[in-house]
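Visitor: Sequence unavailable; structure follows:
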C-alpha cells in the first residue's frame, strides 16, 4: 500500500477530506508509525486531530527541550489504553514523572507490545512495567530500571542499556536473557569481568569500555562465551598486547568462526613508549591475507593520540582544511578518510575533496575559497557562519545558499556585517527553516532583517539579554515559528502562561522554564471551525482528563 512509504503527516495532508471512501481508508489504516520527537507543533496537532489510536503500531513521545509538555498534552487528548489494541513499539524520552505514572497504569494492557525504549527519565521505576518485560523482543532502557527486578526476559533478543553497568552485572544479563542475540552495553570501571563457563547465542555485541583497561587474556575470556558472534565492536583502554593483529587472527580463526564485522578503538595507556619500528610492527600484524583480503578489515594508528582503530568505523568525522589522513594505516585509499568527514570548517584553499559533508563551518568569504571543488554543496544540510567577515556580501550569501539544495538550517556564531546592514527586501530564501544565534544580539532590529530574508523559520534558538526581548522577537518572526528556545538566566524570572498568551495571541502552545532557558512549542491559531473540532475532541475526553488528575493525586 502506498501509505507504507509515506509519513503520517504526509498521509493526512495528502488524503484527508478528498471523499468519504478515502477518509475511511485513512482512518482504518493499521500501520501508522508516530514519531513525535522534535516535531513541529502544527504537525503534532494535525496528527492528533485525525488519528485513530487503533491504527498506531509505533509511538514515540518526547518531552525534550524543543517539545516541552508534549506528553502531558498527548495524554490529555487520548485515553492511553486505546493504543493497546495494535501498538507494537513504544518509546518514552525525557518524560516527566506525572506522565510516566499515568502510563504505568496501563502497561499491563499492552499485550502486543514487543519493543520498548525508555530514555532520560528521572522517576521511580513504574510498578506495572514488569508486566510487559517477559513479552518484549527489543528493549532500550537504563541500568537502574533493568536491574530493579529479577524477572527473566525470556523473549528478549535485542537489548541496549543506555548508561553504565557494573562489570559483574554482565553475567546477570546473559543469564536473564536466554534468547538474546544483540547486546549494546557500556561498562564502568570496577572489578574484573568474570563470566567463565557461560555460553550465549549472541550474534551482535557492542562493548563500550572507554573507562576500563583490559588486556587480551581478559577479553578472550569474554569472547569465548560468544562463539556465534557475527558482529563485534569494542572501545577500551589497553596495553600493547591487545593491539597484536597476529593474536587476533589466530583467536578469531579458532574461536569466532562466524565473525564478519570486527570494529575496535583501543586507547593505549600513557606509559607506553613506541618508536617508528614498533608502529610498523603493529601495522604488519594487521597486513596479512586474513586482514586485508579475506576479512577486508583495515586499521589506522595515530600515535600522537595513542589510538589504534578500525577504518572507517572510528575514523575522524569532523575536520578543517588542515586535515590529513593518518600516516600509519593498512588501507591504501586515502579517499576513505576524506569521505568519512561530515562536518568541515573551511578557510583558505585546499587541494582535497570532501564529498559527504553535511555541516559546513564557513570562516572565510567563499569567493576566496575553491569551495565548489572541495565539497558537494548539495549534500550540505547545516551552514554555520563563524566570522563576521567584512567582505562577505549579501549577494555571496544568497548565491551560496541557492547552490545548497538541501540546506535547511543556519547557525551564526558571528553575524556577517552585510546581513546587519541589509535594508532592502530583495533576497528571500524560503528553504531555511531553522536558525541558531550563539551570541547575544547588540540590536534586535536584526531579527526583523532575518525574518525578511528567511520568512519561513520554524525553529529558533538564541541567547537573549532579558525577558523583554522575548516579546520583540516573537512579534518579529513569521507565523511559521514553532519550536523556540531562549537561553538566558531565569533565576529571578517569574513568567506565567498568561504572559505568553498575550505575546503569542492564542492559547495553542506549551512552554517550559528552567535555570538557563525558556522553551516554547507553538501551534497555529485555529479558525472557528477547527476550534469546534478540537472542542468536540476535548469534550469526548473530559472525564478522562478529570480521572487523570485523580490518579496522580
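Guide: Yep, that arrived. Not measured: the values here are computed from a predicted model.
Visitor: Going by C-alpha atoms from here, please, whenever you check contacts or count neighbours.
Guide: Will do.
Visitor: Pull the number of nearby residues for the closest residue to residue 321 other than its chain neighbours.
Guide: Take residue 321 and drop its neighbours on the chain: the residue closest to it by C-alpha to C-alpha, 6 or more residues apart in numbering is residue 346, 5.6 Å away. Residue 346 sits with 22 neighbouring residues when counted by other C-alpha atoms under 10 Å.
Visitor: cool, and residue 190?
Guide: By other C-alpha under 10 Å, neighbour count at residue 190 equals 12.
Visitor: Please give me every residue in contact with it.
Guide: 166-167, 212 (C-alpha atoms under 8 Å, 6 or more residues apart in numbering).
Visitor: distance of it from residue 144?
Guide: According to C-alpha to C-alpha, to the nearest Å, residue 190 stands 17 Å off from residue 144.
Visitor: What of residue 536?
Guide: Applying C-alpha to C-alpha to residue 536 and residue 144 gives a distance of 42 Å.
Visitor: just residue 459 next, same as before
Guide: Residue 459 is 34 Å from residue 144, by C-alpha to C-alpha.
Visitor: before we move on, back to that, the residue nearest to residue 321 contacts residue 359, correct?
Guide: No. Assessed by C-alpha atoms under 8 Å, residue 346 is found out of contact with residue 359, at 10.8 Å.
Visitor: can you give me the strands for the stretch 101-250 of the chain?
Guide: Assigned strands in the stretch 101-250 of the chain, in chain order: 115-119, 138-141, 158-165, 182-187, 204-214, 231-238 (criterion: DSSP state E, counting those that start in this stretch).
Visitor: got a list of what residue 380 touches?
Guide: 357-360, 404-407.
Visitor: What are the neighbouring residues in contact with residue 545?
Guide: residue 76.
Visitor: here's the one I want to compare it with:
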C-alpha cells in the first residue's frame, strides 16, 4: 500500500469506512484477497458481520473454504441451491454449518430443498424477515411441513415470502390475522377465493406476484370486500379475460402498480381506459404483454395501426403518457401488444421479414432503453440470418441487458454469425447460453473455427448447454471455452463422461442428460471417489448432475 501526496492510503481509513467497502465487494474477494493483504485487514474481516452469501454458482473448493472462513453469526443473507450446478449443496452446508448459531440471518433463499432439510433449517430459525423457497419435485406432502410454514407465516418477523406450493397445499396453510407479510410471490396456481382469503388475513400485504400461474375466478364468490392494503399486483402467464380482470381488480382498488402478461381478448385500450377510470384511480404504472388474434391478414405497418387505435386516445398519450408497441406475425395472423418499456424479461426473436410492428412511441426504434427489461432470448440463427440476406436494410433493436441466450441452428453454423449477432446483442454480457444444433454434420476445421470464434466473444459466459445427442467428447473438448464453469450435454457413454471430466478441469459442475442406466451411475460414482473425491452427485429424471471437487494429485499428473 503506497502512500499518495496527501498521506492517505486504504490502510489509513477508519474501520467504519472499510466495513462499507466490504459491503460492496463479493465474498471471494473479501476472503481470498482483501483478508490476506495485512494483519489489520485480516482482523477486520474476522469481525465483519454482514455477509450476504449466494452459493448458486460456486466451485466446490471455494464453497468449502468460504464455509470454513465465516462465523455463522456473521451471515445476514444466505442463498443455497440443489440445482444442477450445485448438486446436493444444502446437505453439504448443513453438515458444516449449525443453523442455530446463525442468529443474525434475516434473508434465506432455498432452491429445490427437500422437506427434511426444510424442517432442519426452519425449526432452527425464528427471526427470518425474507424467505424464498422451491421444493424438489414438489416434495411437500407432509402435514407437519405445512404446519411449520403456517407458523412461520404468522410469525412477527416475516415480511417477504416466495414459494411454489400447489393450489391444494396453499389451501391447507393457515393464514393467521397475526400475519405481517408485506410481499408475497407464488409460483403455482391460485384461485380467486384463496387470494381473497390471503388478503383478508394479511392486512399489511402490499405486493403480490402470481408468477407463472392462472387466477381461476369463482363467479359466485362475494366481491363486496375491498382489500385496500394491496398497492402492487403482478399476473404472469395469465388466462384472464375481460370479466375476470374486472372481478379481480374490483377487490383491489388501491393499486398503484399493475402488471399482466397473457390473458384472453384483452387488447382493447377502451376496456382498460374505462376500467382504470372506474376502479383503479390510484394507478400510476401499468405494464402488460397481451396476445391477440387479427381478424384480417395485415400487409404493412400502417395496417398494424388499426390494432392499437384504441391506445392512441388522450388518456393514453397525454394524461398517462403510456405508450405501446405491437408486433404482428404474418404466418399466424397473431400479434403481441406491449407497454413500453417492454416489461417481459424473456422473448423469442423472429426474423423481421416474418413480422410487422407499429408503436405509439415515435422513437421506439432509436431508444435502446425500451428493451432494457429483456434478460433472456430465444432465436433461430439460421432463419434470422437467411432473412437478413433477403432484406439488407433489416435491423433489430439492441438488447444491451441480455444475459441468457438460446440459439437454434438448423443446418451448419452460419458464417459471419458473430458480426450479425453483435449488431443487436452484447455477446460479452452473456452468462448463460444454450445451443441446439446438429453436430452430426461433418464439420471440418474451418467450420469449427466459426463456432470457436463465437465462443471467444462470450468472455463472461458461465453456463453452457449443448443440446445435441450426436456430439463426440473430442469435439466438445475442442469447442468449450475454458472460462465456462457449468456445462450440460446429452451423452450416454460412460467413457465419454470420464473423458470430459478428465479433460475439462476448469469446470465447477457438469450435467449429463438422457442418463438412464443405474449401474453406470454407480460406476461413475466409484470412479469419482478416486479421481475427484468430495464431488457430489444428483440423479433425477434421467439427468445426472455432478458438483465437481478438486482432482487428486495422481489425476492431475495424468
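Guide: Alright, I've got the coordinates. This is a predicted model, so every value here is computed, not measured.
Visitor: what about the helices in the stretch 1-150 of the second structure?
Guide: 15-22, 27-32, 39-47, 60-69, 89-96, 115-122, 143-153 (DSSP state H, counting those that start in this stretch).
Visitor: With adjacent residues omitted, what lies nearest to whichever residue in the first structure pairs up with residue 224 of the second structure?
Guide: Aligning on TM-score structural alignment places residue 224 of the second structure opposite residue 196 in the first structure. Spatial nearest neighbour of residue 196 of the first structure, chain neighbours left out: residue 221 (6.8 Å); criterion: C-alpha to C-alpha, 6+ apart.
Visitor: cool, residue 336 of the second structure as well?
Guide: Residue 336 of the second structure sits nearest to residue 291 (C-alpha to C-alpha, 6+ apart), 4.5 Å away.
Visitor: burial count for the one you found?
Guide: 20.
Visitor: Identify each buried residue in the helix or strand where it lies, please.
Guide: Assigning secondary structure by DSSP states H and E places residue 291 of the second structure in strand 285-293. Counting neighbours by 16 or more other C-alpha atoms under 10 Å, one finds that the buried residues in strand 285-293 of the second structure are 286-293.
Visitor: contacting residues around residue 164 of the second structure?
Guide: Counting by C-alpha under 8 Å, 6+ apart, residue 164 of the second structure has contacts 133-135, 186-188.
Visitor: How much space separates the counterpart of it in the first structure from residue 125 of the first structure?
Guide: The equivalent of residue 164 of the second structure in the first structure is residue 142 (alignment by TM-score structural alignment). In this view, residue 142 of the first structure and residue 125 of the first structure are 10 Å apart by C-alpha to C-alpha.
Visitor: what's the counterpart of residue 37 of the second structure in the first structure?
Guide: By TM-score structural alignment, residue 37 of the second structure lines up with residue 18.
Visitor: Now for its match, how many residues are close by?
Guide: 9.
Visitor: With residue 344 of the second structure instead?
Guide: Neighbours of residue 344 of the second structure (other C-alpha under 10 Å): 20.
Visitor: swap in residue 491 of the first structure?
Guide: For residue 491 of the first structure, using other C-alpha under 10 Å, the count is 10.
Visitor: which residue packs closest to it, ignoring adjacent ones?
Guide: residue 515 is the one closest to residue 491 of the first structure (C-alpha to C-alpha, 6+ apart), at 5.8 Å.
Visitor: The one you found sits in which helix or strand?
Guide: Using DSSP H and E, no helix or strand contains residue 515 of the first structure.
Visitor: neighbours around it, how many?
Guide: 12.
Visitor: any idea how far it is from residue 437 of the first structure?
Guide: Taking C-alpha to C-alpha, one finds residue 515 of the first structure at 19 Å from residue 437 of the first structure.
Visitor: Now the longest helix that the first structure contains: buried residues?
Guide: Once the first structure is assigned using DSSP state H, the helix that runs over the most residues is helix 528-540. For helix 528-540 of the first structure, the neighbour count (16+ other C-alpha under 10 Å) marks 534, 538 as buried.
Visitor: what does stretch 502-511 of the second structure give?
Guide: So stretch 502-511 of the second structure, judged by 16+ other C-alpha under 10 Å, has buried residues 502, 504-511.
Visitor: mind checking the end-to-end distance for it?
Guide: End residues of stretch 502-511 of the second structure are separated by 14 Å (C-alpha to C-alpha).
Visitor: Fine by me, we can end here.
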